[in-house]
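Pasting the sequence and the predicted coordinates here, then a few questions.
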Amino acid sequence: MTVHFIGAGPGAADLITVRGQRVLASAPVCLYAGSLVPASLLESCPPGARLIDTANLTLDEIVAEMVAAHAAGADVARLHSGDPSVFSAVAEQLRRLDAAGVPYRIVPGVPAFAAAAAALGREFTVPGVAQTVILTRTAERATAMPPGEDLATLGASRATMVLHLAVQRIEAVVADLVGNYGADCPVAVVARASRDDELILRGTLADIAAQVRDAGVRRTAVIVVGAALTASQFPDSHLYSAERCRPS
């Protein structure tokens, strides 16, 4: 048997990949985070599948379910919101499965930052404006950030920055970034990206905290900071230039 870690996407049930849905439809055991994964996705599970909501389980309890399924010869679909490559808590599960000798595979999904870019109708890497995207978070009530990954240090590049798990600390985020980006730097907060109740707030570092507070946004949101959000005067990409497409 195999444990399949599946990126379930940012929230909309139809943003799971074809591969992810195919694996989900064939696995007799499904572990999912009920607070983040849309319930309608579970309709793809086969009849009689064992469905386990991991929202209130410890890491050891979650891994024990996988190991038990392995012992019974049952494949497992492990649904994670977004994409497993970032802020998914997959790494510690993989480490324990390695120790237990349980095989696994990872099926990528649509990450929250990509869904946010789509909702905003923007590209985060604009020619001549921003060619780097920093994905990060803050450390309050979470694992401490490694040295050198504080917002003031990361913000020195003025690259497009996407912050996960940070909207509850929006005032502190603004305070850490305003020195590098400036108070007039464009900011967007996208809550529940791709869902029916998606909410988009647009502003600057000077006013975004008040908007977030007034809207009551407390979770399931990403903060996007950078000039790419509003850039309109920039050179065309070399990708489709006449020089590249019709070389002399």
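Alright, I've got the coordinates.

From now on I want contacts and neighbour counts done on CA atoms only, so please keep to that.
Fine.

how deep is the nearest residue to residue 36 once chain neighbours are set aside tucked in, by neighbour count?
Spatial nearest neighbour of residue 36, excluding adjacent residues (C-alpha to C-alpha, 6 or more residues apart in numbering): residue 81 at 6.1 Å. Residues near residue 81, counting by other C-alpha atoms under 10 Å, number 25.

how far away is the residue most central in space within the chain from residue 62?
Geometric centre of the chain, nearest residue: residue 112, 3.6 Å, by C-alpha atoms, centre = their mean. Residue 112 sits 24 Å away from residue 62, going by C-alpha to C-alpha, to the nearest Å.

which residues does the residue nearest to the centre of the chain contact?
By C-alpha atoms under 8 Å, 6 or more residues apart in numbering, the residues touching residue 112 are 9, 10, 82, 83, 193, 222.

Assign residue 6 to helix, strand or coil.
Taken by DSSP: H, G, I helix; E, B strand; the rest coil, the conformation at residue 6 corresponds to strand.

Report the buried residues of stretch 21-37.
For stretch 21-37, the neighbour count (16 or more other C-alpha atoms under 10 Å) marks 21, 23-34, 36-37 as buried.

about what we covered before: my understanding was that the residue nearest to residue 36 contacts residue 34; is that so?
No. In this structure, residue 81 is not within contact of residue 34 by C-alpha atoms under 8 Å, at 9.9 Å.

Sketch out the strands for this protein, chain order is fine.
With DSSP state E as the criterion, the chain has strands at 3-7, 29-32, 50-53, 76-80, 104-107, 133-137, 160-164, 186-191, 199-204, 221-225.

Give me whichever of these is most buried.
strand 76-80 (a mean of 27; mean count of other C-alpha atoms under 10 Å).

Just the angle for it relative to strand 3-7, thanks.
30 degrees (axes from the mean of the first three to the mean of the last three C-alpha atoms, to 10 degrees).

How about residues contacting strand 76-80?
So strand 76-80 is contacted by 1-9, 23-24, 27-33, 37, 66, 69, 88 (C-alpha under 8 Å, 6+ apart).

next, the one to line up against it:
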Amino acid sequence: MVYFIGAGPGNVDLITVKGRDILSKADIVIYAGSLVSSEHLKFCKVGVEIYNSASMNLEEVIHVMKKADKEKKLVVRLHTGDPSIYGAIKEQMDELDKLNIEYKVIPGVSSFAAAASAIKKEFTLPNVSQTVILTRVEGRTPVPEGEKLENLAQIGASMAIFLSISIIDKVVEKLRKGYGRNVPIAVIEKATWEDQRVITGTLDDISQKVKKANITRCAQILVGDFINCEYDKSKLYDKNFSHMFRK
């Protein structure tokens, strides 16, 4: 059996209870060492085989899984955040399907949620935004034409931008085209890690602040009015609003 497990955004205790329980029983762990804290490995049993996928290609990862399956060993593929978001797990699962190797996916806390917690904000505010867009700027990996950042920004939804901090000037340029105005923006480097850093600003000044702080990787970019705005209170706790659990 192979388990794809989300290790969470950084803090070692943000893995799920289920994820850690399976990790503690694993015979083999393949973890994304460039992003996942090695502290997770302290919960592994004695004698576990550890592989750092940062230096491995897809074929090498699958080879380890295939060999483990023949030996009836339990494999944990430990991904950062939640594996369904920029986790490149589809290509791994497709290969396992070809080999008739059974696998399961255990979700984790994504960095976009961790980033929102770091700045103590809510993405979905009444009369502000009820939509959250998770996206990235094109780099070596392209994005579909309809998903260009400037197009998405026109919607006015709350946004979490992954894998784009190294080209912050390009991000700001595209956001400015889409929003057509100055909007709040926050950059959270290494959300929930001990050395987490938070920078807040607007499209007018965030690029300069990020460069001054020398933030070039492992950062989430949050954009939208939800960061700093007036909003309507929720009907959920409105004393004048009834629902099936409260009259």
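Alright, I've got the coordinates. Remember, predicted model here, so these are calculated numbers, not experimental data.

between the buried residues of stretch 21-37 of structure 1, which is closest to residue 135 of structure 1?
Proximity of the buried residues of stretch 21-37 of structure 1 to residue 135 of structure 1 (C-alpha to C-alpha) peaks at residue 36, which lies at 19.6 Å.

my guess is that closest one meets residue 82, correct?
No. At 9.2 Å, residue 36 of structure 1 does not count as touching residue 82 under the criterion of C-alpha under 8 Å.

any shared contact partners between these two?
residue 11.

re the thing from before, I'd like the distance between the residue nearest to residue 36 of structure 1 and residue 151 of structure 1.
For residue 81 of structure 1 relative to residue 151 of structure 1 (C-alpha to C-alpha), the value is 25 Å.

go on, residue 85 of structure 1?
Residue 85 of structure 1 sits 21 Å away from residue 151 of structure 1 when distances are taken as C-alpha to C-alpha.

The two: which has the busier surroundings?
residue 151 (21 against 15).

any idea what that one aligns with in structure 2?
Structural alignment (TM-score structural alignment) places residue 151 of structure 1 against residue 149 in structure 2.

could you measure that match against residue 167 of structure 2, distance?
Separation of residue 149 of structure 2 from residue 167 of structure 2 (C-alpha to C-alpha) stands at 13 Å.

How about residue 98 of structure 2?
Relative to residue 167 of structure 2, and taking C-alpha to C-alpha, residue 98 of structure 2 is found at 38 Å.

what about the two, which has more around it?
When neighbours are counted by other C-alpha under 10 Å, residue 98 of structure 2 and residue 167 differ, and residue 167 comes out ahead with 15 against 8.

counterpart of the more buried one in structure 1?
By TM-score structural alignment, residue 167 of structure 2 lines up with residue 169.

For structure 1, which segments count as helices?
Ranges of helices in structure 1, per DSSP state H, are 18-24, 59-71, 90-100, 112-120, 151-154, 170-181, 208-215, 242-245.

Minimum distance to residue 227 of structure 1: which of these has it?
helix 170-181 (8.8 Å).

can you tell me the mean distance of that closest one from structure 2 after alignment?
For helix 170-181 of structure 1, the mean deviation from structure 2 after alignment is 1.0 Å (mean C-alpha distance after the TM-score superposition for structure 1).

For that helix, buried residues please.
170, 171, 173, 174, 176, 177, 178, 180, 181.

May I see these arranged in JSON lines, with distance to residue 104 of structure 1 as well?
JSON lines is the format used below for those (distance: C-alpha to C-alpha, whole Å):
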{"residue": "170", "distance to residue 104 of structure 1": "37"}
{"residue": "171", "distance to residue 104 of structure 1": "40"}
{"residue": "173", "distance to residue 104 of structure 1": "37"}
{"residue": "174", "distance to residue 104 of structure 1": "40"}
{"residue": "176", "distance to residue 104 of structure 1": "39"}
{"residue": "177", "distance to residue 104 of structure 1": "39"}
{"residue": "178", "distance to residue 104 of structure 1": "43"}
{"residue": "180", "distance to residue 104 of structure 1": "42"}
{"residue": "181", "distance to residue 104 of structure 1": "42"}
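
just those now: which is nearest residue 239 of structure 1?
residue 181 (28.5 Å).

Pull the contacting residues for that closest one.
The contact partners of residue 181 of structure 1, by C-alpha under 8 Å, 6+ apart, come to 155, 158, 226.

Show me the subset of those that structure 2 keeps too.
Compared against structure 2 with both residues aligned by TM-score structural alignment, their matches' C-alpha atoms under 8 Å, those retain 155, 158.

Would you format the contacts of residue 181 of structure 1 as a markdown table with neighbour count included?
Output for the contacts of residue 181 of structure 1, formatted as a markdown table (neighbours: other C-alpha atoms under 10 Å):
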| residue | neighbour count |
| --- | --- |
| 155 | 21 |
| 158 | 20 |
| 226 | 24 |
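
Nearest to residue 104 of structure 1 among the contacts of residue 181 of structure 1?
The closest of the contacts of residue 181 of structure 1, once distances to residue 104 of structure 1 are taken by C-alpha to C-alpha, is residue 155, at 36.2 Å.

residues touching the closest residue to residue 150 of structure 2 other than its chain neighbours, list them.
Among residues not flanking residue 150 of structure 2 along the chain, residue 178 sits closest, at 4.2 Å (C-alpha to C-alpha, 6+ apart). Counting by C-alpha under 8 Å, 6+ apart, residue 178 of structure 2 makes contact with 149, 150, 151, 152, 153, 154.

any idea what residue 178 of structure 2 aligns with in structure 1?
Checking TM-score structural alignment: residue 178 of structure 2 goes with residue 180.

Please report the distance of its match from residue 31 of structure 1.
From residue 180 of structure 1 over to residue 31 of structure 1 (counting by C-alpha to C-alpha), the distance is 42 Å.

And residue 145 of structure 1, by the same measure?
Taking C-alpha to C-alpha, one finds residue 145 of structure 1 at 28 Å from residue 31 of structure 1.

cool, and residue 77 of structure 1?
For residue 77 of structure 1, the distance to residue 31 of structure 1 - C-alpha to C-alpha - is 6 Å.

Isn't residue 177 of structure 1 up against residue 151?
Yes. If you go by C-alpha under 8 Å, residue 177 of structure 1 and residue 151 touch, sitting 6.4 Å apart.
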